[in-house]
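Visitor: after the sequence you'll find the predicted model.
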Amino acid sequence: MKTRETSNRLGHFRNMTRLFIVTMSLTGSVAMAQTKDPVIDKIVAEATTNSQLEKLAHELIDGIGPRLVGTPQMKQANDWAVAKYKSWGISAKNEKWGDWKGWERGVSHIDMVYPRVKSLEGMQLAWSPSTNGKTITAEMIILADVEDSVAFAKWLPSVKGKFVMISMAQPTGRPDYNWQEFATKESFDKMRKERAQTTEAWRKRMSKTGYTAKTLPVALEKAGAAGVVMSNWSSGFGVNKIFSAYTTKIPTIDIGLEDYGLLFRLTESGTKPKIAVRTDSKDNGVVPVFNTIGEIRGTEKPEEYVMLSAHFDSWDGGTGATDNGTGTLTMMEAMRILKLVYPNPKRTILVGHWGSEEQGLNGSRAFVEDHPEIVQNLQALFNQDNGTGRIVNVSGQGFKDAGTYLTRWMAKLPDSLRLRIRSSFPGSPGGGGSDFASFVAAGAPGFSLSSLGWSYSNYTWHTNRDTYDKIVFDDLRDNAIVAAIMAYMASEDPERTSREKAPLQVNPRTGQPGTWPAVVKPIRKGPVN
């Protein structure tokens, strides 16, 4: 028989158990154990129990979509971010850094109309000319395999009025991991040998034309081709990379591997397939382009800076979800949380959402050039730009003492986050890749918060599949915690970070010591073709 006291204790135990279960369900992978720092506890609690990431992602990725530099969508995203920051009480502005070709994507309709009717998966490339409201129907022709550039010049007139295929036909649309799982070793080896031979043969075919991948489409345009057709397969099921067109009068389109292979085989067999193409787009002339900058003003050392960083622009084959919508969302959420739980930082905390990273880090390079006072007084910059995965690597970027302060700051991360991060100190300075490199080149401590892959390079990096559904929000919540805590620790640290550079490793190819990356001037007028 239970006493009343025993019943009360059991009831209390059940209630505490329920509370523990609810708390753990809210926190996901981050433990809510109290630390000795109430600000860090509040960062973790806010990020895990009141995350705004899904809402922000829906507004940016679904509502605005891809953010190709020079498009109305990019400017819409700039304005959206400023409004969002201001709604959180954070000062923000759009800062012009250059001018770009104004262009707006329209509908792409691509259909095979002979020898049968089939709608094809494909789209025009960025900055491709439109067909001016018309549908162009024409026969397909494959880039000729000729002896040399002289023979190619003789062949060129045959492209007039035709769609020219300039990519090789892949021998398989299955990624290698699928072959490894199901094929015999002999079959897999045979396929890889065939693919290597086909790739090398196509490389030679291109080389013998006397043109490059950049100049060939222009030559075909001048010769009167109806359009340029390619397939930039990204080694995964149904995924192609979508970059920019080099033509100015005729459309350049990318067709998915499966449909491109169909057209290639039909053309090769003499069937002479025809496709009908309509690509709507708008040339909006030259437009101004911007970085979006947010600020939480410092109270004790306002002229010293901690910076969160992520590029805002994207290619537009998909919606730019993981390149770099996820980095953008991580830094916006970190800033929201910091303003809420740490509204009076010691140092000024900035966030930079950069334009035209995809064409060469242009927005961040312009910021470095335009704001030497910030670069000279930068305590640390944290950049995220390699997909949706949780942060697993931090390098010292060649700064001799980076290990001392970064390790000190990372020690304050919850164990569930800290223990998964590998570090290399002092590391080597990044010469490119993402916007932290713009600051590193100028001698400022910029660091990349590098993430777990999630098949980034094949499936979402610059592809038609870089969409909302590829975001892993549990990992993003963890990343926002890491970014916010690192910014908080950098702001609070009583010491200024050292900029002393470590001796660089000897280049094994030259036998000479490595050199620090040079500052590169931004391209302030584009596109870069």
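Guide: Perfect, I can see it now.

Visitor: use CA for all of it now, contacts and neighbours both
Guide: Noted.

Visitor: and Met140, helix, strand or coil?
Guide: strand (DSSP: H, G, I helix; E, B strand; the rest coil).

Visitor: next up, the contacts around it.
Guide: By CA atoms under 8 Å, 6 or more residues apart in numbering, the contact set of Met140 is 162-165, 263, 267, 272-275.

Visitor: one more to weigh against that first structure:
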Amino acid sequence: MKLTDLYFKPAKALAAVGVFAAVSGSYVSFAQTKDAIVDNIVKESNQNSQLKNLAHELLDVVGPRLVGTPQMEQANKWAVEKYKSWGIAARNEKWGEWRGWQRGISHIDMVSPRVHTLEATQLAWSPGMKKSVTAELVIIPDLADSVAFKKWLPAVKGKFVLISMMQPTGRPDYNWKEFATPESFEKMKKERTAQTEAWAARIRKTGYNGRTLPVALENAGAAGVVINNWSAGFGVDKIFGAYTKKVPTIDVALEDYGLLYRLIESGHKPKIRVQTESKENGVVPTFNTIAEIKGSEKPNEYVILSAHFDSWDGGTGATDNGTGTLTMMEAMRILKKIYPNPKRTILVGHWGSEEQGLNGSRAFVEDHPEIVKNIQAVFNQDNGTGRVVNLSGQGFLHAYDYLGRWLSKVPDSIRNHIETSFPGAPGRGGSDFASFVAAGAPAFSLSSNSWSYGNYTWHTNRDTYDKIVFDDLRNNAMLAAILAYLASEDPAKTSNEKSVMPVNPRTGEPTKWPDQTSPTRRGGLD
């Protein structure tokens, strides 16, 4: 088998006894043996889990953790105090500065042709209003070209402007597939595709795009911008940031957005009243929360548990990435109790501003080369509440040697869910493990199963405590703690030798290892 043939070859996680694997032409044998520390980690996790308490404190009390907000600062302080209560040294380490912004009370109501309170959310960093504004709504028209649009643009003065397509259905495709006739389902999809293409053409003909159009509207005197960023599921919208700086940008849920759109089209001239009380807080510092259990024999070698701490704020950031955060906090709590004197230093990083480009972890990698060069392994968890089901070698040639040793000692009930891919390919983004991979450190993503993550919780207004599956979360905390323990105890230092990268079929050139990227250390201030 060619080395390149090993890429993306999934293999069911190691069997309990006598597993053999081809790695660089040699065979390595692993056998599962009883380990008292592993047994005690499992026992502590099952009998004394703190996950529900931690989830309530972080998600319900602190809430969402948008970079630059008071809730992010509160979360940083909460985590440090929690670690200290467990006897774990912790600190908040400044890495940059961000635009300070604080969400306030919002009320968005239709007041004509009837009264109806709308399900709507002010976008992050959207400017607040000194007083409520009541105004008519208009839709971006379908005009011939940008010249015609510029002639129309003064018509938006004093009005709220709808700039998103009205979805033809509020039912997700799986619901259509289950109940519709095949002919009806295909007809809907065909009509939706045509409508989507027509709307994209409509926006292009304005001469603007999704980022620049809201700014053009506010400069023309619009009272505000209204969008719908549907996430293709019942009741879910993606909630990101605003581009406007003088007037509010509001995401209205699909059901109410369609209502407003249809009323405009039928000539009923609906009006809404908007009150948004967000507050600008100037320039604020941004932090990573770092905690560590110092190594007793090799304190300058590191096993790192990794999860980003920040979130978007449409919901409370429960599965992105509250669950990753809780996994690593619970793992550290268990390790301090069961394995208080590790051979290597076990460090946990709760990174800031992952959502804006892995900024916190990139800053840590850039600021701490002395740690990065001595990393034994990084384990990162990010993509939702589900149990870990995938583990890739991230392009490190000998990753199977050491990950195989460690996985062979993980209990069957956890390990049997995991598919592996060795040596895999290096991650280029997506979550904070990629910051370490780019610097050549062996870093791995503990990738979870879906639980409809992409549609229902990833960056949505429904990413809340009730979406957590605590059995799966407990599974992941056990796994992280066990892997950290085994990586710490391993007599051998892990290899960070890189695989020969496959040829890119489009260019005919070998794929390059991802470059280390500097973080944005001053954000949202332009």
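Guide: Noted; the coordinates are in hand. On a predicted model such as this, the values are computed, not experimentally measured, just so you know.

Visitor: quick one on the thing from earlier: dump the contacts of Met140 of the first structure to a markdown table, plus neighbour count and distance to Pro414 of the first structure.
Guide: As requested, the contacts of Met140 of the first structure are exported to a markdown table (neighbours: other CA atoms under 10 Å; distance: CA to CA, whole Å):
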| residue | neighbour count | distance to Pro414 of the first structure |
| --- | --- | --- |
| Lys162 | 22 | 61 |
| Phe163 | 29 | 57 |
| Val164 | 25 | 56 |
| Met165 | 23 | 54 |
| Leu263 | 25 | 54 |
| Thr267 | 18 | 60 |
| Lys272 | 17 | 63 |
| Pro273 | 21 | 60 |
| Lys274 | 23 | 60 |
| Ile275 | 23 | 57 |
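
Visitor: okay, those residues in JSON lines with secondary structure and distance to Thr330 of the first structure next?
Guide: Below are the contacts of Met140 of the first structure laid out as JSON lines (DSSP: H, G, I helix; E, B strand; the rest coil; distance: CA to CA, whole Å):
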{"residue": "Lys162", "secondary structure": "coil", "distance to Thr330 of the first structure": "47"}
{"residue": "Phe163", "secondary structure": "strand", "distance to Thr330 of the first structure": "43"}
{"residue": "Val164", "secondary structure": "strand", "distance to Thr330 of the first structure": "43"}
{"residue": "Met165", "secondary structure": "strand", "distance to Thr330 of the first structure": "41"}
{"residue": "Leu263", "secondary structure": "helix", "distance to Thr330 of the first structure": "42"}
{"residue": "Thr267", "secondary structure": "helix", "distance to Thr330 of the first structure": "48"}
{"residue": "Lys272", "secondary structure": "coil", "distance to Thr330 of the first structure": "50"}
{"residue": "Pro273", "secondary structure": "coil", "distance to Thr330 of the first structure": "47"}
{"residue": "Lys274", "secondary structure": "strand", "distance to Thr330 of the first structure": "46"}
{"residue": "Ile275", "secondary structure": "strand", "distance to Thr330 of the first structure": "43"}
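
Visitor: closest to Asp37 of the first structure among the residues you listed?
Guide: The closest of the contacts of Met140 of the first structure to Asp37 of the first structure turns out to be Met165 (CA to CA; 61.8 Å).

Visitor: so who does the closest one touch?
Guide: 140-143, 228-230, 264.
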